[in-house]
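Undergrad: With the input below, show me the fold.
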Amino acid sequence: MTWVFPALGVLVAVLTSISRGSARRYLYASGLGLLVLFFAFPFSSALGYLSREAVHPTPAGLLPSYPWLGLIALAGLAALAPWPRRLHGWVGALAGLVVLVLIYGWLARPVFLARVVPLPGVMEGAIALGLAGLAALAARGRGRVVSLLIALLVGGGSYALLAGPAGHTYFPRLEGYYKLLTPVPETETRALIERYNAGLEKANALRAEIGLKKLEPVGSLADLQGGLPKDLAREGVRLVRPASLRYGTLAALFLAGLMLASGFFLARKPELAEEGDLTGGLVAAGVFAVLVPSFYATEFSLTRLVKGWPFFVNFLDRAWPPRLADPAHNVFPLQEVASQMALTVEIALVGTFLAMLFAVPTSFLAARNLTRGSGLTRAVFTLMRAFYNVDRGVDTLILALVFVAAVGLGPFAGVLAMAIHSIADLGKLYSEAIENVEKGPIEALEAVGASGTGVVRWAILPQVLPLFVAYTLYRFEINFRVSIVLGFVGAGGIGFFIQNAMASGMYDQMIIGIIAIVLVVNLIDFGSSWLRSKLV
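TA: Purely as a prediction, here's the structure:
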């Protein structure tokens, strides 16, 4: 099924051509994507004795074992070169075809032994370069020399920390993280196979004692089942299986198909190009380079979803029809849902109200246009904005866990967590509303000698009060949804009811809570939207 991925790349190029989009942009994107993939994406698996000893090298890491993989990087560079449009298209199409042939040639290779050679400092340097780039972007506008100095300081300091003893203490996996795989000579491979066969008698005796299946002698590496023997793995030897697909292999197939088709359409229709294609290609490649590892890290799998479908069917069978009441067993789920739903709304109301009480006064201290007068007010502004940023960085769920441990299970912990987190969100919105008020009324009052409180009362509050109310209503909507989740960690409300019902297997009671949530969420959304439309 590997053909699906280049086919998807071709499909993207075809749809772009039909819509008269820029084929050159995707040619640039595929070239940049292949360069990132060459150095950063795992391409195959190399097994050790234990599963945690497996290595997943990049194409660059496999160069000593299969130098032809270097053509992936060359193809990416060729797609980025400033060729004339028609020639650019043919070069891109040829480069995409070469990458496809190269990948399928790699996948067809037999298994082989390779020795792991760690490259110290490579990963540390890559992280330092990334941080230096971010620092340079953040320092833009301060002058080229200042931006460069900041980037050098951040990059150099990061590398010194990460590559030093402290960095290897706190981040031990960084040391030698990037690895090359050098091939083991054929004579050594044969010697390793003979040594493996010679030790089978002892290994099988141990396996027989614990009831494991007897191992048979092997004639080649392909006969090895699972990983390598322990002694070989400890020597840094790994069994490379080129046919073992990693997400880097699949991404390379997609990009090769995209490059081939985009190049073909650009060669046939040179007008399929626009200004800013290189920038657009850079953005597309960046998004691709972030999304692909993210899908892998989250274990996204449609196959697992299909396999889990019987559970959904079983859940619906057990959940429907809902059991609204069972007087014979003194069970009244509908009444419990109504009570817990009311408690959930009350948690959101109290949490939002408390947050508003603290956010309104602090928002004036966090408004830039009101704190320019002196060094003290500027310091207060900086402290308030720092407090908002720190508070917003700590999720409500984490705060709820802390408060559940401090004050015990129940809605009080949820109210405290919600109020503290919402102060920062509301305060930031309020302060931005204050910063965007019209200056005319303020200047008029200041001209007649009005005090600071008078300016706030008569010039600022009338402008921002409708926005304050609208933002508070919007925050209440969010807090209601959050309060449902807080119930799962013991903060009370409908979430707590659903968790208990699910843990007890009472799906016909749990479904009542789910239906109630859907109804109340829609009612709150519609009501809040209507009120906001009247205020703003």
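Undergrad: When you work out contacts or count neighbours from here on, use the C-alpha atoms and nothing else.
TA: Fine.
Undergrad: most remote residue from the chain's center?
TA: Val448 (54.7 Å; C-alpha atoms, centre = their mean).
Undergrad: if I look at Ala400, how far off is Met418?
TA: 8 Å (C-alpha to C-alpha, to the nearest Å).
Undergrad: So those two - more neighbours on which side?
TA: More neighbours surround Met418 than the other of Ala400 and Met418, with 29 against 25 (other C-alpha atoms under 10 Å).
Undergrad: Does that one touch Thr396 like I think?
TA: Yes - using C-alpha atoms under 8 Å, Met418 is in contact with Thr396, at 5.9 Å.
Undergrad: What are the boundaries of the strands in the stretch 301-450 of the chain?
TA: With strands called from DSSP state E, counting those that start in this stretch, the stretch 301-450 of the chain shows none.
Undergrad: Break down the stretch 101-250 of the chain into its strands, ranges please.
TA: So, for the stretch 101-250 of the chain - with DSSP E, counting those that start in this stretch - the strands run 112-118, 179-183, 237-241.
Undergrad: now for the longest one, which elements pack on it?
TA: Packing partners of strand 112-118 (3 or more C-alpha pairs under 8 Å, 6 or more residues apart in numbering; DSSP states H and E): strand 179-183, strand 237-241.
Undergrad: which residues touch Arg481?
TA: Val521 (C-alpha atoms under 8 Å, 6 or more residues apart in numbering).
Undergrad: ok now the helix or strand containing it, how far from the chain's centre?
TA: Per DSSP states H and E, Arg481 falls inside helix 461-486. Taking C-alpha atoms, centre = their mean, to the nearest Å, the mean C-alpha location of helix 461-486 is offset from the chain mean by 28 Å.
Undergrad: Please apply the same query to stretch 414-433.
TA: The chain centre lies 25 Å from the centre of stretch 414-433; the measure is C-alpha atoms, centre = their mean.
Undergrad: Please apply the same query to stretch 344-361.
TA: Distance, centroid of stretch 344-361 to centroid of chain: 31 Å (C-alpha atoms, centre = their mean).
Undergrad: Identify the residues contacting that stretch?
TA: 411, 414-424, 426-427, 430, 472, 475-476, 479-480, 483-484, 492-494.
Undergrad: Tell me how many other residues crowd the residue nearest to Met341 when sequence neighbours are not counted.
TA: Using C-alpha to C-alpha, 6 or more residues apart in numbering and skipping residues adjacent in sequence, the residue nearest Met341 is Ile494, 5.3 Å away. Neighbourhood size, Ile494 [other C-alpha under 10 Å]: 30.
Undergrad: separation between Ile494 and Trp106?
TA: Ile494 sits 55 Å away from Trp106, going by C-alpha to C-alpha.
Undergrad: Sequence B follows; please return its structure for comparison with A:
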Amino acid sequence: MTATIDTAADAGAEPDARSPRRLPVPRDAKAPMRATSWTVGILILVALHWIAFESTDFRLDSLVSGAQGMGRFIAEAFPPDLSPEVLSDGIQGVLQTLWVGLLGTTVSVPFALLLAVFGARTTAPNAFVYQVARAILSFFRAVPDIVFALIFVTAVGLGPFAGVLALICHNTGVMGKLWSEAMEEVDPGPEQALGTAGANRFQVVANATIPTVLPQLTGLLLYRFDVNVRSSLVLGLVGAGGIGLLINKSIKTFQFDQMLTYLIMVLILIVVVDLASAWIRKRLQ
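TA: As a prediction, this is how the structure comes out:
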């Protein structure tokens, strides 16, 4: 009798609430559409690359067939010319390249900072000023630094001054855009607190926005300095001074051993700049 009652009780007992229940898996209605979008996107990407390969005459067989010419070019560059005259000219060119990159970065800071403040939605006084600042930044960023260098060479003549001016213009556009985006992502809390306390827009920017985002601005500045040192090398090829001018001259006169010496100096310069930038970033963290 007892066994019968227990069995009946077990049969009528409710399932344990802690036992797992199988729930129906919801069907993703957008899965087919998403798969179709991915397929179409991949096909478009493949088609664009095919067109690009055909338009640029991308042929690996041409590279293989020209390997002998490259080998002869490299063979003529070894050993590098380490004569005192070449080393002296190279050191002067490297230092000049460094100074062009340094001035092109630092002198553009006030212009980039001003345009960044006016070009950020969170700090611009109004929509008109925001659009004007964005247009100026877009123009300076869109024109390559080498084009600016060609323009300034016609104005001030050959030499590093044209390279400095070119980097100032281009770096103002690039760095201003990066800084404005950093300012737009800043925590609005300190800005709202100062605004509530009666601070004007200038006081809010100077005492809340810039101090909050200063480490990020500094990191972007060091990055742009690294890039500008490399850019100043290219600007030398169009007459803007620096070691790029010496490299161009050695190539035109078929003095490839001197070219290799200058390239080794450029490599040393880039490594030193990278190490210095990394050291400064570490100190600022």
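Undergrad: List the contacts of the residue nearest to Met341 of structure 1.
TA: Applying C-alpha under 8 Å, 6+ apart, one finds that Ile494 of structure 1 lies in contact with 337, 340-341, 343-344, 484, 487, 513.
Undergrad: got a winner among the residues you listed for most neighbours?
TA: Counting neighbours by other C-alpha under 10 Å, the top entry in the contacts of Ile494 of structure 1 is Thr344, with 29 neighbours.
Undergrad: Trace it over to structure 2, please.
TA: With TM-score structural alignment as the criterion, Thr344 of structure 1 lines up with Thr97 in structure 2.
Undergrad: quick one: its match from Leu260 of structure 2, how far?
TA: From Thr97 of structure 2 across to Leu260 of structure 2, the span is 17 Å (C-alpha to C-alpha).
Undergrad: thinking again about what came up before, nearest to Ala191 of structure 1, of the helices and strands packed on strand 112-118 of structure 1?
TA: Proximity to Ala191 of structure 1 (C-alpha to C-alpha) singles out strand 237-241 among those, at 13.2 Å.
Undergrad: Which part of structure 2 matches the closest one?
TA: Going by TM-score structural alignment: strand 237-241 of structure 1 matches no residues.
Undergrad: residues shared between the contacts of Met418 and Thr396 of structure 1?
TA: Contacts common to Met418 of structure 1 and Thr396, judged by C-alpha under 8 Å, 6+ apart, are Val482.
Undergrad: Could you find the counterpart of Ile243 of structure 2 in structure 1?
TA: If you follow Ile243 of structure 2 across to structure 1 using TM-score structural alignment, you land on Ile494.
Undergrad: for Leu284 of structure 2, same thing?
TA: Using TM-score structural alignment, Leu284 of structure 2 pairs with Leu535 in structure 1.
Undergrad: same deal with Trp50 of structure 2?
TA: By TM-score structural alignment, Trp50 of structure 2 lines up with Val292 in structure 1.
Undergrad: Would you mind measuring from that match to Val521 of structure 1?
TA: As judged by C-alpha to C-alpha, Val292 of structure 1 and Val521 of structure 1 stand 34 Å apart.
Undergrad: again, but for Ala491 of structure 1
TA: 19 Å.
Undergrad: Among these two, which residue is more densely surrounded?
TA: Per other C-alpha under 10 Å, whichever of Ala491 of structure 1 and Val521 has more neighbours is Ala491, with 30 against 15.
Undergrad: Surely the more buried one is within a strand?
TA: No - using DSSP: H, G, I helix; E, B strand; the rest coil, the assignment for Ala491 of structure 1 is coil, not a strand.
Undergrad: mind listing what it touches?
TA: 400, 404, 409-414.
Undergrad: Between helix 210-235 and the strand or helix carrying Ser277 of structure 2, find me the angle.
TA: Using DSSP H and E, Ser277 of structure 2 maps to helix 256-284. Going by axes from the mean of the first three to the mean of the last three C-alpha atoms, to 10 degrees, helix 256-284 of structure 2 is angled at 180 degrees with respect to helix 210-235.
Undergrad: mean deviation of helix 256-284 of structure 2 from structure 1?
TA: If you overlay the two and look at helix 256-284 of structure 2, the average distance to its match in structure 1 is 1.7 Å (mean C-alpha distance after the TM-score superposition for structure 1).
Undergrad: ok, now stretch 211-221 of structure 2?
TA: When structure 1 is overlaid, stretch 211-221 of structure 2 sits 1.3 Å from its aligned residues on average, using mean C-alpha distance after the TM-score superposition for structure 1.
Undergrad: That stretch maps to which residues in structure 1?
TA: In the comparison with structure 1, stretch 211-221 of structure 2 aligns to the range 462-472 (TM-score structural alignment).
Undergrad: Pull the residues that contact that stretch.
TA: Contact with stretch 462-472 of structure 1 is made by 352, 356, 426, 429-430, 433-434, 437, 531-532, 535-536, as judged by C-alpha under 8 Å, 6+ apart.
Undergrad: Output those residues in TSV, with distance to Ser45 of structure 1 and neighbour count appended to each entry.
TA: TSV is the format used below for these (distance: C-alpha to C-alpha, whole Å; neighbours: other C-alpha atoms under 10 Å):
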residue	distance to Ser45 of structure 1	neighbour count
Thr352	51	27
Met356	54	25
Leu426	49	25
Leu429	49	16
Tyr430	53	27
Ala433	54	20
Ile434	56	25
Val437	59	17
Leu531	58	14
Arg532	56	18
Leu535	60	13
Val536	58	12
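Undergrad: now these in TSV, with distance to Ala256 of structure 1?
TA: Shown next, in TSV, are the contacts of stretch 462-472 of structure 1 (distance: C-alpha to C-alpha, whole Å):
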residue	distance to Ala256 of structure 1
Thr352	52
Met356	54
Leu426	48
Leu429	46
Tyr430	50
Ala433	49
Ile434	52
Val437	53
Leu531	53
Arg532	50
Leu535	54
Val536	51
